[in-house]
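**Q** Here you go, sequence then predicted model.
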Amino acid sequence: MSAVREEMRPLGVIGELYARFPGEGFVEQATADGIPTMWVPVGRLLRVMKLLKHEIRQPYRMLYDLTAVDERLRQHRDGLPPADFTVVYHLMSFERNSDVRIKVALRGESPHCPSVTGLWLNANWYEREVWDLFGIWFDGHPNLQRIMMPRTWQGHPLRKDHYARATEAERLTMDAARVDREQEALRIKPEEWGMTAAGEDHDYMILNLGPNHPSVHGVFRVMLQLDGEEIVQAVPDIGYHHRGAEKMGERQSWHSYIPYTDRIDYLGGVMNNLPYLMAIERMAGIQVPERAQTIRVMLCEFFRITSHLLFYGTFAQDVGSMSPVFYMFVDRQKAYDVIEAITGFRMHPAWFRIGGVAADLPRGWEKRVREFLDWMPKRLKDYEQMALKNTILKRRSIGIGQYSTDEAIEWGVTGPGLRATGYAWDYRKARPYSGYEHFEFEIPTGKNGDAYDRCLVRVEEIRQSLRIIEQCLKHMPSGDYKARHPLTTPPIKDHTMQDIETLIHHFLNVSWGPVIPPGECTMTVEATKGLNSYYLTSDGGTMSYRTRIRTPSFAHLQMIPYLARGLMLPDLIAIIASIDFVMADVDR
């Protein structure tokens, strides 16, 4: 993790930055993931970001993630600039098919950093999140207020000096005065949302949609300013499902945190485990056996199918078709039957492990998988007649919530939402992981980037997932289901009964957790709803120093005001349904 000396500057984006800003005090950092990482002075941040987005060849057009780290308790920082807090920017270039990580070192109890909302529209929520959880001020931000925590919350939860458990806090008491304060904080004040109830010649309606309403798909609120049924403004309000998932990552061992990842996109199951475990494995130098990689791919694609089936049914229901959701739930349960037969659980197996999977495939797994592969294609043809060609669904979704590829990239949209614009970019193809390079499948795309195309893409992705699972069935490698590495947790069970060394590793790694070498790593997967990443920082201990979860739904919901303005209220319901999100994926 030590900085690279100036005379060893590599080519690529790091070399370009050195060339454009000679003698500016930039510091390069080597990381386990190999992503070019550069520390820049806070006074040069905006100039560097403008260069990366607009001025260099093959620019970094997407602000993929923006987060922070409390550095004050970190021990292993050799060669890095002194910092109390670090703001971390993760940029993505589709033209280069590569990323760059920019870091800014900040000092003091109340640090300041310039806002990049003038360069990236989607920086708005990310900077609010960092302010809320770390207390870092972003100068020039248009609306810097809490986004996850209640407005009455004291402190910034992801700081190291903030308590992690309720038992560490003062006893909660709610006297009459506090009850009044909390109730007042919940009062709707349209002007705080940038809305007005009265115009020059007529009044507007302020409508509170959610947080408890079936059409918002979870505890999610949209504040609406309506002119009749036409939407003047639609402002999302999130945080109702926030439960401190990243903070929990700092209090659990590397192994015991795995079940928590299942609950992020709670429809993605073991797919949530994968980027977290790949980051650990990269830092620890663990090579996952080919059989384990293929098993992982097969289970991930099963969960992609179950998630997309739920989307398919609820999307049809939200736009007026009642029957499809009941049929699709039947098929979803058939997929869960296969998942349960292999892992022992249905929605949240937490079945992947450091170095592989929890157990080998059970006897008879091939028969279960084959039955599902024979069943599902015929059902998709029925659904096409029932839903996709349904006049109601088409009229409610074609041309609604439309955006272009450039707009999607500006807002940080990934996954089916990006591919619906006609851009054939899939992380499994562009940057294969877990052996995806060995599988043949197509990248479904849309044409118009509207709600209907977002549905079409997901339906075709179900077919492609069936293709991948078929290849797993036909070409499942032999060998170990887990790496024979001392840091895998737990090790292969048979070995613990044969030699004392493996038994010792089992005892230590399960009770205390494996010790992962100091380092930083981001690993990304093409999850059910878009790109999902875990950015992990190890300080050489048995727990993560910093666990950052970049989820697709957080970025996607931020686009609602842009998509809904000028449409009718029923159109907003179609847009929300077509985004395909779960609030646990947003709030974490």
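**A** The structure has been received and is ready for your questions.

**Q** switch to C-alpha atoms for all contacts and neighbour counts from now on
**A** Noted.

**Q** by contact count, what packs against the helix or strand hosting residue 520?
**A** Using DSSP states H and E, the element containing residue 520 is strand 519-526. Under the contact criterion of 3 or more Cα pairs under 8 Å, 6 or more residues apart in numbering; DSSP states H and E, strand 519-526 touches helix 273-284, helix 427-430, strand 531-538.

**Q** Residue 186 is nearest to which of those?
**A** Taking Cα to Cα, strand 531-538 is the member of those nearest to residue 186, at 32.0 Å.

**Q** put this beside the first:
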Amino acid sequence: MKLTRDFPRNDTMAQWQTADHQDTQVVGELFAHFGTERFTVQSTRTGVPVLWLSRELLQDVIGFLRKIPSPFVMLYDLSATDERMRSHRDGLPQSDFTVFYHLLSIDRNADVMLKVPLKESDLTLPTITNQFPNANWYEREVWDLMGITFDGHPHLTRIMMPKSWQGHPLRKDYPARATEFDPFMLDAVKQDLEQDNLRFKPEEWGMSRGNEHEDYMFLNLGPNHPSAHGAFRLVLQLDGEEIRDCVPDIGYHHRGAEKMGERQSWHSYIPYTDRVEYLGGVMNNLPYVLAVEKLAGITVPNRVDMIRVMMAELFRIQSHLLFLGTYIQDVGAM
């Protein structure tokens, strides 16, 4: 096949240019219900309307978006940004840390992002786990890595880092290299502390030790177990042979990819995206590269699009072969 052949493009797609999206339906609905003065609209290149609001208004706005016709029923993402070193605001609210909420409407096939500015001296927000249960893990991650507290959260504990970890590593003032830390010394006191932190305490996992009649048994499944491929730990609460509760421990997958990015340029960071999944190859590179191209307004030739598709298919086949091999092993055929 000639890769220089012209493949048809969808020329009706909007160019990735900065826009405030004030003419979108959801922005109009929010302005009509709450008033324009309670929001700051941010111009972006993401194609998604972005509105800044106060934390006092957050719960009401999210509740409104969940109940309007064709509602925003999915919390697609929730995270935070350390903006203390940001040198320009372009009319946006002053913010040391910003927490953003990305909501999705299935019926509308539309997105909206809400941003809440916070001062370093008052890093608290109300939890939204009462409206979106999946916010539980998102909020734990933001507290773990950024140090932002969510009032009313049912179990605000570390989710990525070990319990004994000091500080919040995604803050910009947190060291990004091992050589920037003091030399590591493991004396007897620190060793005892680490051993105590490793001791299993059901209450720290949101589980009870037993009922009024008997104690429960607790079992570790993983982090390395034949039935759980990869480093993944499950803590099981057992009443006899019945599993009463199961709490996953996902911290083994945290590699600090965002922290690595603080030391890289947009171009030199591309190889780090390979680490997301070791057989994905370009399928892991493309989400990052496509985002960079959209933000920078870069349009690649048709030839590049075709090569990308071919490479992604080759890596997809490789991933499927591994899956089939491990599945055959799990059912006892090897």
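**A** Yes, it's here. For clarity, every value in this text was computed on a predicted model and none was experimentally measured.

**Q** quick one: TM-score?
**A** The TM-score (TM-score structural alignment, normalised by the length of structure 2) is 0.90; 318 aligned residues with a Cα RMSD of 1.8 Å.

**Q** With mean neighbour count and distance to residue 191 of structure 1 as new columns, can the helices and strands packed on strand 519-526 of structure 1 be given to me in a markdown table?
**A** Shown next, in a markdown table, are these (neighbours: other Cα atoms under 10 Å; distance: least, Cα to Cα, whole Å):
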| stretch | mean neighbour count | distance to residue 191 of structure 1 |
| --- | --- | --- |
| helix 273-284 | 24 | 41 |
| helix 427-430 | 17 | 41 |
| strand 531-538 | 24 | 35 |
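
**Q** Show me the one of those that comes nearest residue 139 of structure 1.
**A** The nearest among these, by Cα to Cα, is strand 531-538 at 25.4 Å.

**Q** can you map out the helices along structure 2?
**A** For structure 2, the helices defined by DSSP state H occupy 25-34, 55-67, 135-146, 188-198, 257-261, 282-296, 302-330.

**Q** Just name the most buried of those helices.
**A** Most buried of these, by mean neighbour count (mean count of other Cα atoms under 10 Å): helix 135-146, with a mean of 22.

**Q** Relative to residue 254 of structure 2, how far out is the aligned residue in structure 2 for residue 264 of structure 1?
**A** Applying TM-score structural alignment, one finds that residue 264 of structure 1 aligns to residue 276 in structure 2. Using Cα to Cα, to the nearest Å, residue 276 of structure 2 is found at 10 Å from residue 254 of structure 2.

**Q** and these two? which has more neighbours close in?
**A** Taking other Cα atoms under 10 Å, residue 276 of structure 2 and residue 254 do not tie; residue 276 has more neighbours (16 against 11).

**Q** so who does that one touch?
**A** Contacts for residue 276 of structure 2 were tallied using Cα atoms under 8 Å, 6 or more residues apart in numbering; they are residue 284.

**Q** do that again at 10 Å, thanks
**A** 253-255, 257, 283-285 (Cα atoms under 10 Å, 6 or more residues apart in numbering).

**Q** repeat for residue 37 of structure 2
**A** 31, 53.

**Q** Against residue 239 of structure 2, how distant is the residue sitting furthest away from the middle of structure 2?
**A** Relative to the centre of structure 2, and counting by Cα atoms, centre = their mean, the farthest-placed residue is residue 213 at 40.8 Å. Residue 213 of structure 2 sits at a distance of 11 Å from residue 239 of structure 2 (criterion: Cα to Cα).
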